[in-house]
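Undergrad: quick one: sequence and predicted model below, then my questions.
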Amino acid sequence: MNIAELKLEYDRSDMYGVISNMPDQIREALKLAEDFSVEIDTESISNILFAGMGGSAIGGDLVRSILENEFELPISVVRNYNLPEWAGETTLALVTSYSGNTEETLSAYKDAMEKGCKIICITTGGKLLELANNDKVPVLIIPSGLPPRGAIAYCSIPWLLIFASLGIIKNRSNEIESMVLELENVIKEYGNYDSSQDNLALSIAKRVVGKIPLIYVSAGSFGVIGKRWANQIQENAKMLAYTNELPEMNHNEIMGWHLTGLSKESILPIFIISSSYHPRVNLRFDITSKLVEEKRGEVVRISPKGDNLLTQLFSLIIMGDFISYYLSLLNNIDPGPVDIISELKEQLSSKN
């Protein structure tokens, strides 16, 4: 079966449409944030903390990646039931739960209230909206009906505009709008599965089938990409996938490429390389990928599209999303359902 036939057979939740709709989601996220008003005394803020899980938390990772080289305040992302002990009255806690019912995030929200943090929430509804309304905490309500992992723009873009409205970063609306135009071309390229057209996302997916992908990125702003790619492959294609960062990988994991006890055909290394990396990191990528290629015999090297960090990050997100999507079809699996996660949540809720 070709991709068009596999799509018709297995994509019952229209994950293709969710991925392809990213530019419109970004535009809608911009509009929602522009219409959202919040007043917070920013003079006393000493740190910013995102609280969330899964697809909701990745938005915090993305915002931190975009801002970490221009932002003076430390930014943390917490994926847990409790906030760090240092969180308190000078912490701006940004709580995101797409469903509004994520138990870890609800617990983190309550902890933020107890610690006296300044809080803003993003959600579609659920218990988080109810708690925030009762506590008179500002809430940005975003559209429902998506899988949380498909709402990354709703869970990231608004924070950039909210920060700008609070006067703690520059307004990036024009930059975001320009990026959207570029992303539309990215989607046309990676979303075109006609066999007569070159499609790097589909080509990589075909190379990954039957293997465990190991995704390598630079520490810093691109760490979110490794996490996003691995998570999307895990949830959409129902496959194991892992990520690591250079230069740290050069001090330990590189020794694992002796592949003792493993066949070299079982793992596919993917190196995401950007001109935005530190020059010495790029040198490490060049040397490391060649050393791994000698051991493995096959590696994938990828460079992002775009001439600025924002565009490079979102173009890589779209590429990784399409890779995971095509992998799901090639694995004869509907990318939408996450049955084991649902079963886990049911068993947890029965223990309350």
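TA: Here it is on my side, so go on. What you see is a predicted model; the values in this text were computed from it and never measured.
Undergrad: please make it C-alpha for all contacts and neighbour counts, starting now.
TA: Will do.
Undergrad: and the strands in the stretch 251-352 of the chain?
TA: In chain order, the stretch 251-352 of the chain shows strands spanning 267-272, 300-302, with DSSP state E, counting those that start in this stretch as the criterion.
Undergrad: identify each buried residue in stretch 285-296, please.
TA: By 16 or more other CA atoms under 10 Å, the buried positions in stretch 285-296 come out as 285, 288, 289, 292, 293, 296.
Undergrad: one more to weigh against that first structure:
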Amino acid sequence: MAGDELLEAVRFLPDRVRDVAVAASDLEGLPAHDAVDRVAVIGVGGGRVAADVIESLAELVAGVPVVATGGRCPRWVGPTTLALVISTWGADQPTLAAVDAARAAGARLVAVVPAGPLEQHCRELGVAVVVADTRAGPAAGLGVTLVPALVLLERLGVMNGVSRAISATAHQLETRRAALAADRRLVEEVAADLPGRVAVVGGAGAIGKHAARRWVQRLDRAAGIPSVRRRLPTDAVDAATWHRLHEHTSRGVAAIVLRHGLEPPGSTDGLHLLETGLAAYHEIRAEGEGALAQLLDLLLIGDAVAATAHGLTGRGDVPITGHLNTSEADTGGDAP
């Protein structure tokens, strides 16, 4: 994989977000939703990542419980359940099985999936489908599955304020894309500190957790940088886990802290404990209005850093055009 391929995919993300939002807003054949009292978001690998993010965002604005169920159809799924199916691969067998189980339980279904066997199966069952092009890589793939899913949840009466959030997200991604094209010092400085070191990435709250998980995966797979996620320290005991890793690594730890405007109170009080004693320390600050905009802004920067680091290491073996099909357990040592 060439680093410029990754950067090229990053450049297309804002347009993809807008296009897929329109497709979801125009989708016909949505199920009736007058009696929906819960939502099961079904998906594995990249679909599960998107489902987890949707669950976190829904806590802020949804009127009914929204639960990421992985590749399972829980026993509580029934006629008053909306089953939202998400896939970044399009042929995941656990998701196919869960779709059949949800249909058998009488759930109302809608799907956001790429073209392929899962899409065809959903259409055969009469399920309304948004076809998402996830070939542009993990960050782009997450954006083009998240956005239509959120649009559908708003249309089905589950969430409010989605249209404004998507508009703000598209604007921020376009702004960030232009900024990265004009000045690459931010990504170059971070990338330069990574070769030969372990990248330890952390972030506060749901946005920080999901963004850090994605950074870890991209650095590891696209640039060959050993990477792990750690919870941000609130005291010296927490910070010691970062420093111990640094002490037992030949060239030490490069700490990357992902900041955003929705950090829980007190969650960043211990950051000063990381500013010294490690090989490198970087803070990346998200911009944009709202949780979705700031999350995808961090992912966009992460892809750019991974592309630049790849150019320095010549390592990394996941093509940007490949489908993301990883579970949380595959993201480079996700830690609490």
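TA: Ah, there it is. Source: prediction; values computed, not measured.
Undergrad: returning to what we had before: so which of the strands of the stretch 251-352 of structure 1 is nearest residue 188 of structure 1?
TA: Each of the strands of the stretch 251-352 of structure 1 was scored for nearness to residue 188 of structure 1 using CA to CA, and the closest is strand 300-302 (18.2 Å).
Undergrad: in structure 2, which residue range corresponds to the closest one?
TA: Under TM-score structural alignment, the alignment places strand 300-302 of structure 1 onto residues 282-284 of structure 2.
Undergrad: ok, and what's touching the matching stretch?
TA: Defining contact as CA atoms under 8 Å, 6 or more residues apart in numbering, one finds that stretch 282-284 of structure 2 is touched by 190, 254, 255, 256, 257, 258, 259, 298.
Undergrad: host element of the first one?
TA: Counting by DSSP states H and E, the element that carries residue 190 of structure 2 is helix 185-192.
Undergrad: quick one: average offset of whichever helix or strand residue 108 of structure 1 is part of versus structure 2, please.
TA: Element membership of residue 108 of structure 1 [criterion: DSSP H and E] is helix 103-115. Here the mean offset of helix 103-115 of structure 1 against structure 2 after fitting is 2.7 Å, by mean CA distance after the TM-score superposition for structure 1.
Undergrad: residues touching that helix, excluding its own?
TA: 51-53, 79-83, 87-89, 93, 95-97, 100, 118-119, 127-128.
Undergrad: buried stuff in it?
TA: Residues of helix 103-115 of structure 1 classed as buried under the neighbour-count rule (16+ other CA under 10 Å) are 103, 104, 105, 106, 107, 108, 109, 110, 111, 112, 113, 115.
Undergrad: same thing with stretch 164-178 of structure 1?
TA: When burial is assessed from 16+ other CA under 10 Å, stretch 164-178 of structure 1 yields the following buried residues: 165, 169, 173, 176.
Undergrad: how about CSV for those, with distance to residue 65 of structure 1 and secondary structure added?
TA: Listed next are the buried residues of stretch 164-178 of structure 1 as CSV, based on distance: CA to CA, whole Å; DSSP: H, G, I helix; E, B strand; the rest coil:
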residue, distance to residue 65 of structure 1, secondary structure
165, 20, helix
169, 14, coil
173, 17, helix
176, 15, helix
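Undergrad: out of the residues you listed, which comes closest to residue 345 of structure 1?
TA: Among those, and counting by CA to CA, the member closest to residue 345 of structure 1 is residue 176, at 35.8 Å.
Undergrad: so what's the counterpart of that closest one in structure 2 up against?
TA: When the two structures are superposed using TM-score structural alignment, residue 176 of structure 1 falls opposite residue 166 in structure 2. Taking CA under 8 Å, 6+ apart, we find residue 166 of structure 2 in contact with 21, 147, 292, 293.
Undergrad: residues contacting stretch 134-146 of structure 1, please?
TA: With contact meaning CA under 8 Å, 6+ apart, stretch 134-146 of structure 1 is reached by 18, 29, 32-33, 36, 38, 98-99, 119-125, 129, 132-133, 154.
Undergrad: take the residues you listed and keep only those in helices.
TA: When DSSP state H defines the helices, the subset of the contacts of stretch 134-146 of structure 1 inside them is 18, 29, 32, 33, 129, 132, 133.
Undergrad: closest to residue 253 of structure 1 among those?
TA: Compare each of those with residue 253 of structure 1 using CA to CA and the shortest gap goes to residue 18, at 34.9 Å.
Undergrad: against residue 11 of structure 1, how distant is that closest one?
TA: Here the criterion is CA to CA, to the nearest Å. By it, residue 18 of structure 1 lies 11 Å from residue 11 of structure 1.
Undergrad: residue 190 of structure 2 -> structure 1?
TA: Counting by TM-score structural alignment, the partner of residue 190 of structure 2 is residue 204.
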